[in-house]
Each structure stands twice: as structure tokens, then as C-alpha cells.
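# Coordinates only, no sequence provided:
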């Protein structure tokens, strides 16, 4: 039987990477049954047999033998006189079974069926990819860069499925070229115009969590729990950890001997600074740990407003705020408190509060300095012009004018 026109590429159907063999067989069978219904009005009296190994097809049609002139439905019944020409031994009431060949459907029907078959299998494959990745959201996936565009990068997984890594989900220092290996987390999966769209991310906190699970066996085994992660991708991250076993130091376990465990994570994240902090329910102590490496002198908490006033020695203020304000911002996100940093006054310090210069310096300029913890004249004078421009949103000329005003006070 020449069924080769319809399923000559059965091999490509049965080897579809995301569809199992029984599913493909059921699709094939449904396509053939659709052809039978179009031609005979029904497929109830037909058997469709598809060989799962090579795609060979057999279609058998059964009709009841009726007395001449008593056949009411040619699709289900056949008259005795017609049957006798084919099989003289059959009698009224017997089943007449005949094999239907594909050629009998005609070339046009065969081509239409093949087109339907291809589209159904492709649709099935898309559904399977969607379901597979929908269940894997939050997992790490490794792929190879296939194409780099301005706003996103196309990555192929081991099975050739397309994954999208948008620029917004890349670490600022990431630079990819075709053929590079990429690790990321599956961020979300959605159907767009009937096509699965798989978004992966390297900036999500969950990506850092999965990396810790891979590098630290105690986290994977559940002996250490990651309570919270906050990140400024490529700059700094803070990870709060807690141990369920008093014999295990959670921070030491995460960092490893001489930083052996955390070094791999830092490299993967393009030298992102990672602070591992021992979690505690004591908010005051938690904030102190979160602001590490700065050493805090005093903390005043306002639990209703969720604010913390932190007082530090002058040389600790810049450490608490951190480069670009990342340290204090992440500490606030980690603890859930708005943190205000204040420079602790020294007894022998003849310093002057910045507010006392409000008649010479505009209030919005004073606010810019206070935002980064510089609330006295000497705390501002201790920093260079370049450092002040970098930390605030002020122009260089404005900073120089302020410095001149403050210096004249002490001169």
C-alpha cells in the first residue's frame, strides 16, 4: 500500500523531542479518522492501525451484508449481490471487512491530511515545551548563546529550545557572544501568539539562591535556610541565613574555607560583593549585621514607622552607606526598616551642623548631603570634590561652592 505520500517523514514525527510516541500515534490515527468521516460520513465501523516503529498504516472497514434491496446505508451496509462478486462464501448478516487504501482518498485529500498532521504535531510540541518549562520556573538552566541582539539574547538549551535573556535580566557586566555558555534561572513562561516564550534571568534573587544551593550542601540538605536575599545585580548582595543545627555556623558554611564556596558564586555574578549575614529576630542586632562592615555605636528604633536611626563614628559613616549608597539601601530592604544614618558628635569636635548654613546654602543642596549621611560641615570637608560629586546628584561647581563656604567657617 502506498501510504508513503502521507507519512514518508514519519521519522521526523516520531523523533520530535518533546512528544512521546503514543501521542504521535494518536494524532496520526485522528487525522486518518477525520479523512474517513469526510469520505464515508462515519468512522465508527473502521479500524485504523498505525505501526509505532515505522509508521505503516492499515485501515479496515466493516459493513453488514444485507439482502438485495434492503440496504439503507451504504456506509454501514452492503448488498449480498455486491458481496458475492468479492467473496462468494459470505451470507446475509455476515460482516464484510475490506481494506481501505490511501490512494482511494485521492491526492488532494492526502496532501491536506499531511498538512494537518504537521500542524497538529507542531502544536503539540509547543504545548509540551510550555508545560515542561512552566513546571521548571525557579530552576537553573544552562544554555548556549545563539544570537545577541540589542535588547535581548537568544539562548538554546540542550534540546534546542529557545530561551530569551532580556537585557534587563542581565548583570550590567555581562557580555555574551555566540557560542558562550550561560547559566540563568527560569523567570517566567508564557504563551504569545500560540508560541511558548521562556524568559530567563541572571538578576533575580532566586538565581543567587539556587547558586548557593549548588555550592553549599548544608543549604541543599535543609540544615541551613536562606531567609532572604536582596541584590543590586553586579554590585552587591546581602544574604540572611539561619542554621537549624547549633553545631553549624551558617555564615562559615556558606563562605567555605578561605572563601572556597562563595568564590565560585562571586565569579558567576561578575564579582558581585556578597555579604552573608546570620539571621536573627532581634531587629536591632539584625540591622547592625545588615550594615556590615560598618560598626554602629547606637540604634534607635521606631517600630510603628519601621524606621531606624543609626549613629556611627565619623569614619564609619561612608562604610555604612557604601559605594553608590548600595550598602544602606540593601540593608533597608533586607531588614524591612528605613535606615537613617547619623554621624555621632565627638566631645572634642568643634563641628557645625550643616543646617546652620541654610542662609548661604540652598535647602535642596543641604538635603542632598544629608541623604548620604553628611550632616555636619567637617563630615563634608573630609571628602574630596570628586567623591562628593559621585555620591550626590550635585554639579561639580555647586560642590566647590559649598566646600568654600564650609572652609571659610573654620578659617
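Arrived safely, thanks for sending. Only a predicted model underlies this, so the values are computations on that prediction, with no experimental measurement involved.
# alpha carbons only for contacts and neighbour counts from here, please
OK.
# Burial check on residue 42, number of neighbours?
The number of residues packed near residue 42 is 15, by other Cα atoms under 10 Å.
# And residue 77, by the same measure?
By other Cα under 10 Å, 19 other residues sit near residue 77.
# distance of it from residue 303?
86 Å (Cα to Cα, to the nearest Å).
# same deal with residue 185?
36 Å.
# So those two - more neighbours on which side?
residue 185 (26 against 10).
# quick one: the helix or strand harbouring residue 329 to chain centroid distance?
Taking DSSP states H and E as the definition, residue 329 sits inside helix 326-335. Counting by Cα atoms, centre = their mean, to the nearest Å, helix 326-335 is centred 24 Å from the centre of its parent chain.
# what's that helix in contact with?
For helix 326-335, the surrounding residues in contact (Cα atoms under 8 Å, 6 or more residues apart in numbering) are 228-232, 235-238, 240, 283, 286-287, 290-291, 319-322, 338-339.
# swap in stretch 160-172?
With contact meaning Cα under 8 Å, 6+ apart, stretch 160-172 is reached by 129, 150-157, 197-204, 233-234, 269-270.
# which ones among the residues you listed are found in strands?
When DSSP state E is applied, the contacts of stretch 160-172 are split such that 152, 153, 154, 155, 156, 197, 198, 199, 200, 201 fall in strands.
# Which one (most neighbours) among those residues?
Going by other Cα under 10 Å, residue 200 tops these with 28 neighbours.
# now that one: how far from residue 161?
Going from residue 200 to residue 161 by Cα to Cα gives 12 Å.
# Please apply the same query to residue 36.
36 Å.
# Which single helix of the chain contains the most residues?
Using DSSP state H to define each element, the chain has its longest helix at helix 107-134.
# Give me the buried positions along that one.
109-110, 113-114, 117-118, 120-121, 124-130, 133-134 (16 or more other Cα atoms under 10 Å).
# Might you report the residue contacts of the residue nearest the centre of the chain?
Centroid check for the chain by Cα atoms, centre = their mean gives residue 187 as the closest residue, at 1.5 Å. Taking Cα under 8 Å, 6+ apart as the contact definition, residue 187 lies against 137, 138, 198, 199, 200, 201, 204.
# Against that first model, consider the following:
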């Protein structure tokens, strides 16, 4: 096999993988030097010249001219008499360069060269694939379901690149069919052995962020800014948006008429409920907006510890906390504050003392009534020492009464 035939044998591979002529020639040069190192232990005395225009290459061996009968290594030295047969002007000590025909390497070495070339080409493709998708981390890719396995799903894109979607990166309600096309973001690219492994995700907040950019032109062109995105995949998400122009309603622009703009994103995320709020620099206002449409009486903010205590009526507690604590968790993530809720009881929550006649003896209740303490809270609001001075009861009896009253409000 001559030089050109050897190169042309990889032509189909080059065309299929899209390797440039220059890259292919560099790979051939590297492969030839690898073979020379295997054959001669070193490639230091060889020059490899690859001509990408002709699709040809040459191997040259550089020898040192020595006196006759003084050569210690025929691979690296040539006697003066042999050198002068080529050029009578040669002198001892000069360099002598000779071309090594590929055929002289032997059939076995040529086969080895083909194997080395195949390996080098694969290494090149793997490196190119790694660089390509490392630069696309955080971007959306589309792949077709190729294999469905217990712990992950394997997808292929239009160029037959393989993506891995682990179980933990799938939305809980995801259900895939072979041949189905889905979207996800590139989460990471790492080498597993010699091959790059591209991990994708549908649960990352970045996936929601990129979907919003695709669906809402104002986010894509920068008119509306996505300040923060948090989510519990498949359940609920909150996004905070803002606008450079005060005349623009960023929330309305994102949601659209009757939710038209955000419906596509919700469907992609398997009906994940998405709350859109307007960002606020004021921490108290940000926490209030992050909690959503709930009644809040007061918020105490500690910016040093990033802590917020929210005071809300009893009937609003369930809405503030949300299903399985989702609302308050997402609000904490979105605002950056650890949020606690304090239940503010209204006067309507108080209970008349006479309602406790099954648990407290009538004469004891009468002692409290005589001094104007007719409700549970009127008793609980006073400490025991004060009550001892007001009613003719033992301390132990007063403590028992307070315990019974407290239990009513703890239920």
C-alpha cells in the first residue's frame, strides 16, 4: 500500500466525521511518529512531511556521516564512502538525510499504522465532541429516546451524539417512549474512559430559565431580566423578573393573556405550577411577593442573618406554607431569606372560660370570673404571680388551669 492509498483509505471516515484536511494530516503525522517510536524506539532522527494539497506524506531519516568502519548504529549513522556515492561533496560529521518509503516499513507495520490512525482519529473526534458540548453546558439540546433503562435514558441527536438523562435529572412525572423527542439542558461533560459522557437534565432551574428565553422574546432580547429561578421539579416553581423600563410590566409580559405565553413551558415541565413575581430590592417587599397571594400583617427582617419572620392570620397559615411546605421553601430560596411564620390569633380565637366547665371545677372558674377574667386569653396573658394576688387559689391550681387553657390553643 503506497502513501496515497493509505491516506485515501481514511477518506470516508474524514467525510463522515467532518474532520478537516488539515486536522486529518496532523493526525497522520502524529500516527506516523507513533509508529516510528515503536519501530525505532525514538522519532528524534525522523522528519515527517505531510502535504495536504497532494494528500501525500514523506518520511525522512536523518543520519550522521562517520568514518568508514566507525558506524555503531546503522539506523543513525552512515559511513562516508556510502554517503559520497550519493553526493561526492559530503564530509564526515555532516547530516545525511534519506527518504524512507512506506513500503520499507513492512506490511505488519503498515497495518499497525492503520490501527494507530483509527485510534488517533477516534481520540480526535472524542476531543472535538468534548470541546463542542463543554461550550454548550447550560444550553438546551433536543434528543430522541434511543434506550430506556432503569437508572437512565439514552438519547441521540441528529448527529448521533449520545446524551444520558439520569433518573435523578428527570421530572418525577416524566414518561418516555422510544423514538420520542425531548428537550433538556447540558448539565456536564466529562470523560468516561476515553469517551466523553454528556449528562443532560430536565430538573435544573437553568432548564426552566432557558425555556422561558425561548418562549418569551422580551427575555431573549434583554428587555425583561430573569433575576432568579427556583423550582421543585414537576411540582412548583417561582421566578422573579424585572425590567429596565418602568413602563413595562415584566410579570404580565411573561405570563401573557390568560397565561398564553407560559402555557408551553408548563406543558414541557409536566404541568409544573409556575409563579411569576416582580423582583424588589427591598427585602421585605421581596419576601412578601415571593410568598404569593397571601395576607401578611407584618414582616420582621434581619439582613445580617438573612432571616425573615412573617406575621399572618391563622386562616392564611396553610397558604403561606403551601402543599408539603413547597410555597415557603420556594419563597425562601427565591428571596434568599430563611422564612418563619408566626400565627397571629384574632380576638375571635378567644374562648369563654365557661366552655371549660368539663375540665375545670365550677368554683375555680368562678374565682376568675369574680375578678373580671372571663376568657381563656385573659387568664393566659397574666403570669402566675399576678394571678396569685388576684384570685383565692393555690399556685398549683392556677398552673393546672393555665395548662388546660394552653392545650386548647395548641390543638
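That came in fine, so what should we check first? Because the structure is predicted, anything quoted here is derived from the model rather than measured.
# Check the ones in strands among the contacts of stretch 160-172 of the first structure against residue 398 of the first structure and report the nearest one.
residue 152 (39.3 Å; Cα to Cα).
# now the closest one: how far from residue 192 of the first structure?
17 Å.
# same question, residue 218 of the first structure
For residue 218 of the first structure, the distance to residue 192 of the first structure equals 40 Å [Cα to Cα].
# Which one of those two is surrounded by more residues?
residue 218 (18 against 8).
# need the contact list for that one.
Contacts of residue 218 of the first structure (Cα under 8 Å, 6+ apart): 224, 253.
# looking at this, it is in a strand?
No. With DSSP: H, G, I helix; E, B strand; the rest coil as the criterion, residue 218 of the first structure is assigned helix and is not in a strand.
# quick revisit: which members of the contacts of helix 326-335 of the first structure occur in helices, if any?
When those are checked against helices (DSSP H), the matches are 283, 286, 287, 290, 319, 320, 321.
# farthest pair in the residues you listed?
Longest span within those, Cα to Cα: 283 and 319, 20.1 Å.
# Check which residues of stretch 133-153 of the second structure are buried.
133-134, 136-141, 143-146, 153.
# The helix or strand where residue 187 of the first structure lies against the second structure, how far on average?
Per DSSP H and E, residue 187 of the first structure falls inside strand 181-192. The superposed strand 181-192 of the first structure is, by mean Cα distance after the TM-score superposition for the first structure, a mean 1.4 Å from where its aligned residues fall in the second structure.
# So what's the gap between that strand and the chain middle?
4 Å.
# again with stretch 173-180 of the second structure
21 Å.
# go on, stretch 179-195 of the first structure?
That offset, for stretch 179-195 of the first structure, works out to 7 Å (Cα atoms, centre = their mean).
# Stretch 90-110 of the first structure too?
With Cα atoms, centre = their mean, you get 53 Å for stretch 90-110 of the first structure.
# can you list contacts of that stretch?
1-3, 5-6, 35, 39, 58-67, 78, 80, 83-84.
# tell me which residues in that stretch are buried?
Per 16+ other Cα under 10 Å, stretch 90-110 of the first structure contains these buried residues: 91, 95, 96, 100, 102, 109, 110.
# Distance of residue 272 of the second structure relative to residue 327 of the second structure?
Taken as Cα to Cα, the span from residue 272 of the second structure to residue 327 of the second structure is 13 Å.
# Compare the two and say which is more crowded by neighbours.
Ranked by neighbour count (other Cα under 10 Å), residue 272 of the second structure and residue 327 place residue 327 first, with 22 against 19.
# corresponding residue for that one in the first structure?
Aligned counterpart of residue 327 of the second structure in the first structure: residue 327 (TM-score structural alignment).
# how far away is that match from residue 274 of the first structure?
Using Cα to Cα, residue 327 of the first structure is found at 11 Å from residue 274 of the first structure.
# Check whether residue 6 of the first structure sits in a helix, strand or coil.
Per three-state DSSP, residue 6 of the first structure ends up helix.
# contacting residues for it?
Contacts of residue 6 of the first structure (Cα under 8 Å, 6+ apart): 110, 111, 113, 114.
# Spatially nearest residue to residue 8 of the second structure (excluding sequence neighbours)?
In this structure, residue 8 of the second structure finds its nearest non-sequential neighbour in residue 55, 7.9 Å apart by Cα to Cα, 6 or more residues apart in numbering.
# Verify the stated contact: that neighbour with residue 4.
Yes. Using Cα atoms under 8 Å, residue 55 of the second structure is in contact with residue 4, at 6.3 Å.
# ok, the two, which is more surrounded?
Ranked by neighbour count (other Cα under 10 Å), residue 55 of the second structure and residue 4 place residue 55 first, with 16 against 12.
# sorry, back to before: among the ones in strands among the contacts of stretch 160-172 of the first structure, list the two that are farthest apart in space.
156 and 201, at 14.2 Å, using Cα to Cα across those.
# Run a quick neighbour tally on residue 335 of the first structure.
20.
# The longest helix of the first structure vs the second structure - mean distance after superposition?
Averaged out, helix 107-134 of the first structure is 1.5 Å away (mean Cα distance after the TM-score superposition for the first structure).
# and the next helix or strand after that helix, how far from the second structure on average?
Using DSSP H and E, the helix or strand that follows helix 107-134 of the first structure in sequence is strand 140-148. Following superposition, strand 140-148 of the first structure is found to deviate from the second structure by 1.2 Å on average (mean Cα distance after the TM-score superposition for the first structure).
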